[in-house]
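I need the structure of the sequence given here:
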Amino acid sequence: MMKQIFCTAAVLFLALLAKAQHDNNPGSNHGNKFEQLGTMMHDPNMYRSASGAPGPKYWQQRADYDINVELDDANQKLTGSETVTYYNNSPDPLTYLWLQLDENEHNPKSDNNSFDGSSMSDRMNMRSLSNLLTKHDELGVNIVKVADAGNGKELPYTINQTMMRIDLPKALMPGEKIRFKVDWWYNISDRMTVGGRGGYEYFPEDGNYLYTITQWYPRMAVYSDFQGWQNKQFTGRGEFALTFGNFNVKMTVPADHVVGGTGLCQNYKEVLSPAQYQRWQQAQSAKEPIEVVTLDEAKSAMKGKASAKKTWVYKAENVRDFAWVSSRRLVWDAMATNIEGKKVMAMSYYGQEAYPLYRKYSTKVVAHTLKVYSKHTIAYPYPSAISVEAANGMEYPMICFNYGRAEKDGTYSESTKYGMIGVIIHEVGHNFFPMIVNSDERQWTWMDEGLNTFCQFLAEQEWDNNYPSRRGPADKIVDYMKLPKDQLEPIMTNSENIVNFGPNAYAKPATALNILRETVMGRELFDFAFKEYARRWAFKHPTPEDLFRTMEDASAVDLDWFWRGWFYGTDPVDISLDDVKWFRVDSKNPEVENKFDKAAAEKDAEHISKTRNRAAGIKFAVEQDTSLLDFYNKWDRYAVSPSDKEAYNKMLSTLTPEERKLYEGKVNFYELSFSNVGGLVMPIIIEWTYADGTKEVERISAYIWRKNEQKVTKVFAKDKEVVAVQLDPYRETADIDEANNAWPRHAEPSRFELFKMNRAARGASTGGNPMQKARASK
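Reported below is the predicted structural model:
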């Protein structure tokens, strides 16, 4: 019993300690939400400064890759050999190295294939059942050999699920480098049934494959100043922390395949036909996309399978990863775009089923994305950017995979169109976050997905003023923030532990940043600070603290309250307008005040019995016997005498113009009472509607809550009479209850449906296909 009491006390103490770390003044109505983050963030040091910039001794590792790989189209197999040159720029001696083997996520022995709960339902799809029935023992990386690249001596290694440790014969000292070679192979997975970011898609109608080769080679894990080795297992959710370096990659594929990848191809003249190479040359200065590989050429290649092979050679400098696409089914178009004086090739690869959409939009969306993101962050530094239609969405340096297929008749729905444009913007945008501003996705998904979704929103809105953005506007996050607390977690939560992944890691941080830009900081201050963050941390490894500190450092806006509420908490925004009181200065004018007093007295004297007696026609005693009436029955106590008027005029003559304006009743005072129902402090935005029909919007800083985080009153002086008050008129704070935002209160009608609609698959047409219907009616 004593042991149980001790354990209970210990748990309670730890809970109170955890709360104390977040609350500076627990139990009080103030002194918590506006206190500095303090111990919730890592201390600045010589590697990372208190300003949010890299410190004077900042360092990061480098890894260069020389890779030869062959694609076996008959057996869907990839065989590779790579030489890695690893530079130890850290101050630490390293006795072992960690590499990522991400394809092992498909191996049934990896924890990610068993650590999620599952259940049966009345309706099960084949993908769910096949994952239960099929163990996929044939999947995963097979390491053939690990050896020193200089002397050929084998190096011992240990594989722990998706991570491989190479033990070094002697410590790799600071400033030294090591070259080692890894030979490997694996069976390519069917990503349409097994899942995953890379793999193949089979097209039974023509018997061909589309290969999206990603996370395909053993890759160096990050070794950093703030956590040492990032060797957290890849479970399929939290993405990648990677080291920058240079790549030289040779890909041997069937001779009729088209290949696109990270970097620039070094041998187009050898792998393209003369006509294709000429079109490639034309694309270098084209203002409209040119088909380097045409639709007719792709259709022709799909009819046969070449037995010969070709090797495509690509090089990429200062990138963190390499991915590629290979298929004989691909149309390839390209055009040049100017990014702040530098030519960048915007390109797209897609099959015939995506042609109606991708030929019209994809490459132009790529170019638009690069321009908008460059404006808000840094100028795009790479020579190309590729969008590949692959029925999914995933990003890598200079290449990304998206969806967007038309119906067989060439039509498409509006939702498919905008879904495709949105995913292309999003995945191309990932070139900036995290391919350039290289945050740790495995630990903090929001640092790349949230920041990128915010920039995606900016690009969508600059594409079309009527673009139906799903993430970014404040009101779009309300339903998520209304959820019970047991379904929520802070944005500052590890990727693997998030329940509602999309709203938490994508939508909420994007919304928070948009609110920060539009409502809290203003565009000028925000844009400067956000651009400074991108500039400081381009090609480096930032942490959340580096972002938080830079945004404050570059703007002179104290935002600790904002980070605390939006990123470290789960409270929603719900500011209630509880009461409005109207005051005017006593005018001292007897003709005005006496009428006011008389009306008030008559109202005060009225009661239900008096009203009903009068309505009943009762003959009152003083009416039946008039002798009972005296002076007071006839006296008008509110009549204005000459002496009253004289005294008033004399008082007016002593007033200043400002005082006279008050006494003449030309200033109205309104005392508004607010309560913070939701708990998340935010600015108070007030829309005043005046008696003459005009409106005015007034903004009050969130700091109004600093002395009482729960309730506050504030008085406003207005020259005109107010008839209505509305909080958050533009729906910019994500207030979850708009019913308590208005004075006088008014009810808003709501609609409801009699059934629940099944959710469509990602990228699928929803809401019908008006284009198809219009075409059929002709």
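
going forward, measure contacts and count neighbours with C-alpha atoms only.
Fine.

Residue 364: what secondary structure?
helix (DSSP: H, G, I helix; E, B strand; the rest coil).

What's the end-to-end length of stretch 391-399?
15 Å (CA to CA, to the nearest Å).

On the three-state scheme, the residue of the chain positioned farthest from its centre is what?
The outermost residue of the chain relative to its centre, with distances by CA atoms, centre = their mean, is residue 627 at 84.8 Å. The three-state assignment at residue 627 reads helix, by three-state DSSP.

cool, residue 418 as well?
Per three-state DSSP, residue 418 ends up helix.

same deal with residue 745?
Applying three-state DSSP: residue 745 is coil.

which residues touch it?
residue 739 (CA atoms under 8 Å, 6 or more residues apart in numbering).

mind checking how far the residue farthest from the centre of the chain is from residue 167?
Residue 627 is 119 Å from residue 167, by CA to CA.

The structure of the following sequence is requested for comparison with the preceding one:
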Amino acid sequence: MKNLLTGLVFFGLATVPFVTMAQSNTDQSKFKQLQQELPTPNTYRSASGAPGHQYWQQRADYNIKVELNDENQSINGSETITYTNNSPDVLTYLWLQLDQNIFEPNSMANATRTGNLNDRVPIQAVEYMTREKFDGGFKIRTVKDRNGKALKYTINNTMMRIDLPSDLKPKQSFTFSIDWNHNINDQIALGGRSGYEFFPEDGNYLYEMAQWFPRMAVYDDVNGWQHKQFLGSGEFALPFGDYKVSITVPADHIVASTGELQNANQVLTSTQQKRWAQAAKADKPVLVVTQEEATQAEKSKAKGKKTWVYSAKNVRDFAWASSRKFIWDAMNVNVAGKNVLAMSYYPKEGNPLWGRYSTESVAHTLEVYSKHTIDYPYPVAISVHGPVGGMEYPMLSFNGYRPEPDGTYSDRTKYGLITVIIHEVGHNFFPMIINSDERQWTWMDEGLNTFMQYLAEQEWERNYPSRRGEPADIVEYMKSAKNTQVPIMTNSESVLQFGNNAYGKPATALNILRETVMGRELFDYAFKEYSKRWAFKHPMPADFFRTMEDASGVDLDWFWRGWFYTTDHTDISIEGVKWYTIDSQNPEFVSAQKRAEQNKAPQTLSQQRNLQDIKKTRVELRPELNDFYNSYDELAVTAADKQRHQSFLSGLTPKQKEMLDSGLNFYEVGFKNLGGLVMPLIVKMTYEDGTDEIVNVPAEVWRYNNEEITKVFVTEKPVAKFELDPLLQTADTDLSNNYFPRKLAPSRFEIFQQQQRNQPNPMQRQNATQNNNSNNSGR
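You can find the predicted model right below:
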């Protein structure tokens, strides 16, 4: 215990210190409420975070016909849109999104892209910068009303305004049509959220089609028209509606799509229809189109065309994929008594990984997300493998990761596949159903979804290697330079470190809320309430913040302010510890304790050397120099001492006497907030007997002083050491100051040899070993 002792003081019961700190300036306080930052509640959005009693939202219904040209990688389409004005406002024009215009050579996205050159530049980078400009923007041929009369329209980069021939009043609808075409981008070369992949080995294409048609923009009570330009990061704000889509493709293509297939008897063989019916009742994936059938289609390349018809109810978007290379499997998932088809479409290049894990990952996602949010409401959920690494749409997602050509794969590839499928299928809930404004707030879909992804990953497998969610995983970002960070509450197109800011940090914040601040029971109830309130509606950040507080009864303004409105980080330091015990005033006990302390006191260096160098002191040489004080024992207990003690005891109550003899230890521990982010104090006390105890102190302990506080802990046993955040719950960026006495936090440097690229994965190494053993045994 000596290594902990900074001060040993004996005091009477009446002098136990209760520490209070000066009140912080309320304008600068971390606990200042968010009223000024949040919009004023109204009849559309209530103070509780629920939709108001006059909440409204617009509706857009689509009837679309589109044809894929497999010869020149383009599409031709025509759509009829019926737009219903449910707002209290009179509209004189409509805005549509033309996000494909990001691929126009002179688009704002291309013009504002930044970069730099070094002395050494990869040839691939030069090739990209000097490539022939791809023209993939929308070519609008006609815009007409329902009677075929041309409508005036204006294209502004990725947005198009249609001027209405007459005012569109509340509760009225307007029907119009658009004809268009556009080239499809090579996704491998140009990137993007959709596109095609060409397979030179068999000469076939795989198409993943998204943002492929002019789509209505959102008009709401917060922004009016949400027509902020698409620059590549801020995704999509879209209204709900019903879709009927007819997709014409080469006759041997398989089409995966948002919605339910309406004409299976026209596009599937009788055998495939039987398998599909079997899959609808199966609890494991059933092949609807086999690898052998897909391989045969790759070779034969049948002539002619087929039209696949899909219908989708109450969705905000529509995407599809098409290829003759598709293998297709499906299984049933029971969600609260409702049957949902989980399906996967993938080329043979995805096997064996995709056949084993894709559809099972889809089913798992639906089950876990439904438990924590709302029951999945749609009839299908689909994972498609192609060129897009990961992108989400209603009922359908595009996902990357494939094994090596020999069929082996690394653990990184395996878990990368499961993770991306969970994440993209999970987007059905955020934002496809709980329909936030992605163009403005990326974190409301990516952050919430990444948090849910973490929960689903942990339910997939014990110790799943999740990349995001655990507080320790966000530490490097949180302590990075301030000029490389922006608050989470930053517009999507202006976010720095996109993955950390919009995915990792909000997901970690929610995990800390669930585990450390609120507890699972309160958090899970409030999170589910938010999901139920805003399903098939358009929530804003304030609706989420307010609902989480309203449903849990926990004031979280300090948390939202610190984690979402600032770039502060967690770094709380234990600054010092003082140990106090109660002075029982028993003279015999006090005397014995002081004598023991004197005996334990170490000799100084001078005292040790004097014992050797000074053979005899003068008093030792001349005993007659001794007097009263040479034999006086100042620690001896006298009768007067005992009498004073008895007099003191006679004035105490039985409970006070018990306290006096309890042997309790009082520790005054100082804490300093170095990172600026106020957080709960999770304090682990390890006792001298080796046992330990964790005490959780709410973040409100900082409310009177956000920077430095002291806290008194009372224990029955002496404490050997204090440790802050022992389970790494708060994303503390410096663990070296979390201990008292101080403990060195180890770092490691790695000794390595230069690694050759394209090292074999563990499966390949094992196969090689087995082959060598087999060859040796045959000799």
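
Any idea what the TM-score is?
Aligned and superposed, the two chains score 0.93 in TM-score terms (TM-score structural alignment, normalised by the length of the first structure); 748 aligned residues with a CA RMSD of 2.1 Å.

which one is the residue positioned nearest the centre of the first structure nearest to, not counting chain neighbours?
In the first structure, the centroid-proximal residue (CA atoms, centre = their mean) is residue 450; its distance is 2.7 Å. Distances taken as CA to CA, 6 or more residues apart in numbering place residue 506 nearest to residue 450 of the first structure, at 4.4 Å, with adjacent residues excluded.

The one you found against residue 456, yeah?
No: contact criterion CA atoms under 8 Å: residue 506 of the first structure and residue 456 do not qualify, at 10.7 Å.

Who has more neighbours out of the two?
residue 456 (29 against 23; other CA atoms under 10 Å).

what does the residue farthest from the centre of the first structure align to in the second structure?
Under the alignment by TM-score structural alignment, residue 627 of the first structure pairs with residue 624 in the second structure.

show me what contacts its match?
Applying CA under 8 Å, 6+ apart, no residues qualify as near residue 624 of the second structure.

give me the number of residues near residue 703 of the second structure?
Counted with other CA under 10 Å, residue 703 of the second structure comes out at 19.

corresponding residue for it in the first structure?
Matched to the first structure by TM-score structural alignment, residue 703 of the second structure sits across from residue 706.

cool, residue 212 of the second structure as well?
With TM-score structural alignment as the criterion, residue 212 of the second structure pairs with residue 216.

returning to what we had before: check the gap between the residue farthest from the centre of the first structure and residue 621 of the first structure for me.
Where residue 621 of the first structure is concerned, residue 627 of the first structure sits at a distance of 10 Å (CA to CA).

try residue 735 of the first structure
61 Å.

So the alignment partner in the first structure of residue 553 of the second structure: helix, strand or coil?
Superposed on the first structure with TM-score structural alignment, residue 553 of the second structure falls opposite residue 556. In terms of secondary structure, residue 556 of the first structure is coil; the call rests on three-state DSSP.

same question, residue 578 of the second structure
Looking at residue 578 of the second structure with three-state DSSP, the answer is strand.

Doesn't residue 685 of the first structure lie inside a strand?
Yes: assessed by three-state DSSP, residue 685 of the first structure belongs to a strand.

Can you check which part of the first structure stretch 315-322 of the second structure sits on?
Stretch 315-322 of the second structure maps onto residues 319-326 of the first structure, going by TM-score structural alignment.

Which stretches in the stretch 201-350 of the second structure count as strands?
Along the stretch 201-350 of the second structure, counting by DSSP state E, counting those that start in this stretch, strands occupy 204-209, 215-216, 219-220, 224-225, 241-250, 254-257, 260-261, 286-289, 305-315, 320-323, 327-335, 338-346.
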